[in-house]
Each structure stands twice: as C-alpha cells, then as structure tokens.
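In: sequence plus predicted model, see below.
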Amino acid sequence: MKYKADIGVFGGSGLYSLMSDVEEIVVETPYGNPSDKIAIASIGNKRVAFLPRHGKNHSYPPHKIPYKANLYAMKMLGVKGIIATTACGSLKPEIKPGDFVICDDFVDRTWGRGDTYYDGPETKHITGAEPYDPKLRNLAIEICEEMGIRVHKKGIVVVIQGPRFSTKAESRWFSKMGWDVINMTQYPECILAKELGIPYVNISLITDYDAGLEGNEDIKPVTEEEVLRVFNENNNKVKELIFNIIGRLEV
C-alpha cells in the first residue's frame, strides 16, 4: 500500500476523532470496507491510523460492525500494535463510572458475527489464552498510574450481542459468574487481531452499572445518553492516555 502506519487506534462510542491535521484514506480489503475512512497522522515520530469503530456518525450497531474489514485494514497498513477504547458497564460495585479497566480476558455471548479469517479451505485453531497482549497491558497500566487515573489492572469483559442493554436477570447472572465489565464490541475484535498477529490492548472506560446493582435501588439501569455523557466527560483523559501510550510504544 501507498500508506503505512505504526500504530492503530479504534475509537469506541463517544470517541469519533483523535488527531488533527489528518489525511483520511479509503482502504478496500478482501472483506469489504471498514466502518469509515481511516485517519492517518503523525504523533511524535510515529504514524498513527485511527478508525471510529461504529463510524463517525455511529451508523454501525455492534452486531453490524465490519470487524474483519476493520482489522484487516490495519494489517494492510502495517500496524505493529492496536489500542482499542471501549465504553463499558460495570458488574461490580468497586468498579465505578469514570474508572478505567485494562481487560485481560473475555467471555463471548454474541452470535452470528464473522469471527475468524479461517473459514476454509485453510483452517487454523489459534489459542484463546491471553487474548490481550501482556506487554501492551502492562504499559497501559503503568501510564494510567502515572497519570493518576483510577485503574483496575485486570478484568473479564462479557461481550453481549446488543444493540439492547442487559435485562436485570442477565446482569445479575453476569455478576454472579464473577465477570467484571460488560461491552458489545470486544468480540470478535480482539481475537481477529490475534489471528492476524497484531498485539492488541483494550482500554475500558466505565460509564455505568449495566442494569443496576442488586440490592442498591439508587443505581438506575444504563441509558445510551448516560454512556455518552460519561464518556464525553472523560474524552480528554482517554485521548491523553492514548497519546502517552503511543509515545512510549516501541514499534
């Protein structure tokens, strides 16, 4: 390709732009078009490719995001690592809105999504252990602590189909299973990156308590407006964290 990048960034709900003075490019992949044009710009001495996961106008619901095209576009650009931000709900009282969670594992509760590049005739069975890159996770945690961000150093994210939020019964079940946060887009994104051999880290910004917490009637079920409000309040912090990770990443 004419264009190359060192690092890829996926923006979640509420993060639709990252850099100024960008060049937007159209990347055509064997798996169709990504969610939107990809913005290319320099941050320090590194070239960064940014893609809003849902599209700039949030036009792709979670189950319709072209995950395979999004990841393959980053592969075509030659990125050596991907930083992915997501808005997540908390399933535990100690994980509060405004906190950051650097996930280390996931549980998939989705269906019908294109979730592998090995649909045949070539077949491979990759490991699901450590879906998130340990080195990138450690770097993200270290920088969060340096910035004074309240960060949880690990967490299991349960990925639901969406676009609806959980019922109270579902949320209660997820909590009792010991899972930490809930999201609609981490699968198959992180496992597709692993298939392509691209180190991947998720930065979850906690925006809500899902359908509420059992025994605490003061905590209301999540709404879309509340998710975007909390994410927007923390947008600058999220961007600063991404910039600091990019600055320290070795590519």
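Out: Received the coordinates, thanks. Numbering: from 1, shown residues only.
In: for the rest of this, base every contact and every neighbour count on C-alpha atoms.
Out: Fine.
In: Tyr132 contacts Ala84, correct?
Out: No: using Cα atoms under 8 Å as the test, Tyr132 is too far from Ala84 to be in contact (10.6 Å).
In: anything in contact with each of those two?
Out: Tyr200, Val201, Asn202 (Cα atoms under 8 Å, 6 or more residues apart in numbering).
In: narrow those to those in helices?
Out: Using DSSP state H, no member of the shared contacts of Tyr132 and Ala84 falls in helices.
In: ok, those vs Asn235, which is closest?
Out: Asn202 (15.6 Å; Cα to Cα).
In: Glu189 in helix, strand or coil?
Out: helix (DSSP: H, G, I helix; E, B strand; the rest coil).
In: how about the helices in the stretch 151-251 of the chain?
Out: Assigned by DSSP state H, counting those that start in this stretch, the helices in the stretch 151-251 of the chain fall at 168-176, 186-195, 224-233, 235-248.
In: and here's the other structure:
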Amino acid sequence: MSEAVLGIIGGSGIYDLPGLTDLREERIESPWGEPSDVLRIGRMGKTKIVFLPRHGRGHAIPPSEINYRANIDVLKRAGVTDLVSLSACGSYKEELYPGLFVLVDQFVDRSSRRESSFFGRGCVAHVSFGHPVGPRLQQRLADAAEAEGIPFVRNGTLVTMEGPQFSTLAESLTYKGVGYDLIGMTAMPEAKLAREAEITYATVAMVTDYDCWHEEHGPVDVAAVVKVLHQNADKAKRLVARLAADFPAEREPCPAGSHNALDTAIITAPPYRDPALLAKLDAVAGRVLKG
C-alpha cells in the first residue's frame, strides 16, 4: 500500500490546525474549479497532514457554495489517503448533548443544489456507498478520543440539509420522528466524492445544539452555535493530534472498500469515454483509467 496521508477538513470554528511541523502552504489547481482555501501541509510526528478549512479562513463560503469537487480533488492530488471531516451539527437526541462528539456511520442526503459526482456524461460510474464511513478510520478516532478523555459516542445517522437557513420546526420534528440522530449542512456530497476519489472518509460530528425541536432550548441561532464551537475547537485539535500520533505509516485497506472503490464502478465502455472528462478525472480516477 502507499504512504498514509491524513487529511483534515475543518468545519465551522476550525480554520487552522496548530502543531504542524515542516509547515508549508500550497495552492493546488483543480480542473473542477477553486477549492475553499490553500492547503496547509505539514507533519504531526511522523504522520503527513493536509489541512483544508471547508468554509475558508474567516468563514467566507456558505455550505451551498462550497466547491466540494475541487476540495476533494486537491486533497487527492496532495496524496491524502484518509480524510477526517470535523463538522458542527445539531442533535435530535436528548443524550447527544452540545459538546459531545459523535462518530457517525451513516448519512442521509437532503441537499439539492450541489454537484455530487465527478462522473457524468462521457464516463459514468456507480460506486458502492452502503457503508460510507471507513470502519478502521472510525476506530482510530474512537481510540484517540478515549486516550484524550474526550466524551464521544459511536455510530448514528447524520442528515444533510441544504441551508443556509436552520430547520423549520416541522422539519426538525420530522427528522427526529424518523429516527435520525444529527443534522448538518456539509457532509454531503463531501462523503460521496471522497468515496469516488478512493479516499477513506470519517466524520466527527461536534454537537452544538438541539436544532429547534427541544422545548427547553428553543430555536438554534448563530450565537448559541459559536459559543459551543469555541468549546469544541480545543477538543477537536487534541483529537487530531492523538490520531496523528498513532497513525500507521502505510495506508490500510478499508473494509468498506474505499481504497479500491473504482475497481468495478465505471460502466462506460472505453471507446465511448469523453477525453475531456477523462482529463479532469486524472487525479480522482487515474489509477483505474490508466490501467
């Protein structure tokens, strides 16, 4: 297997990653457009780290305007093999309280304005996505959280809404009634694109609020979210540092198949593939297109 390179996408409140050595900033061009920011590349111990703030430094990009394809593409070009998404989320369960970290294992996509695939007319592909989170990566996150004494729970379903508005009460009660655990605005299509790029993906959902269903807490607003974000930021950085300290030197095969997701995914016969699209897929799908 190749060298393991740990990518970190910082969500709301996490626009930098202190503690990186041999630090450099690199702006990588993508055929899919502009990514959210420059990449910050360095090391924590022996582990190579590539950090990207999802909303850009200063939080200038709303969820619907993030160029998710460019973000995943430049991370792939930087050699990222395993990607941890840090995301602020609302909770639909009393026991999933603000300040708790949730290592989710399932997603529901309710976004509607976003490009959700690298593939399309001229090169069609369908990746397996039944288990969107890498189990070994999730286990490493759990081990790191335990070692740091960070309160967390494993597993749960995160629904992605379009935003940027928060939920209506009717939406909140509907999602809670269905049995979803969390709601956020950025996990999709990020997780889908990571799978297409054969990057192992996991989300750390950092609970900031109870959306608007909880009668005692009332509707969520930015002020309430930011207050908890500041409390979560230090824990997130400690989690990443511990994860990096114990990370393997070589990429581990993923039980969910993320490391070879494209092996049987491309259905378009070679004579009918669009050369222009293939050129844009050089990083994402080069492993199988060159074979």
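Out: Thanks, I have it. Model, not experiment: these values are computed from the prediction.
In: and the TM-score between them?
Out: Between these two chains, after superposing, the TM-score reads 0.94 (TM-score structural alignment, normalised by the length of the first structure); 245 aligned residues with a Cα RMSD of 1.4 Å.
In: most packed of the helices of the stretch 151-251 of the first structure?
Out: Ranked by mean neighbour count, the helices of the stretch 151-251 of the first structure are led by helix 186-195 with a mean of 22 (mean count of other Cα atoms under 10 Å).
In: and that one, how far from the second structure on average?
Out: For helix 186-195 of the first structure, the mean deviation from the second structure after alignment is 0.5 Å (mean Cα distance after the TM-score superposition for the first structure).
In: from the contact counts, what lies against that helix?
Out: helix 67-77, strand 156-160, strand 200-208 (3 or more Cα pairs under 8 Å, 6 or more residues apart in numbering; DSSP states H and E).
In: relative to Thr223 of the first structure, which of the ones you listed is closest?
Out: That would be strand 200-208 among these, by Cα to Cα, at 8.4 Å.
In: what about the shared contacts of Tyr132 and Ala84 of the first structure, which one has the most neighbours?
Out: Val201 (27 neighbours; other Cα atoms under 10 Å).
In: could I get the full set of strands for the stretch 1-150 of the second structure?
Out: Taking DSSP state E, counting those that start in this stretch to define them, one finds strands in the stretch 1-150 of the second structure at 5-10, 21-26, 39-44, 47-53, 82-91, 101-103, 106-110.
In: outside of the fourth one, which residues touch it?
Out: So the one you mean is strand 47-53 of the second structure. With Cα under 8 Å, 6+ apart, strand 47-53 of the second structure has contacts from 4-11, 14-17, 20, 36-43, 75, 78, 80, 244-245, 247-249.
In: so it corresponds to what in the first structure?
Out: Using TM-score structural alignment, strand 47-53 of the second structure lines up with residues 46-52 of the first structure.
In: buried sites along the matching stretch?
Out: Buried residues in stretch 46-52 of the first structure, counted by 16 or more other Cα atoms under 10 Å: Lys46, Arg47, Val48, Ala49, Phe50, Leu51, Pro52.
In: returning to that earlier point: would you list the helices of the stretch 151-251 of the first structure in CSV and tack on distance to Lys68 of the first structure?
Out: CSV is the format used below for the helices of the stretch 151-251 of the first structure (distance: least, Cα to Cα, whole Å):
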stretch, distance to Lys68 of the first structure
helix 168-176, 27
helix 186-195, 7
helix 224-233, 26
helix 235-248, 23
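In: and the ones you listed: which comes nearest Ala211 of the first structure?
Out: helix 168-176 (5.2 Å).
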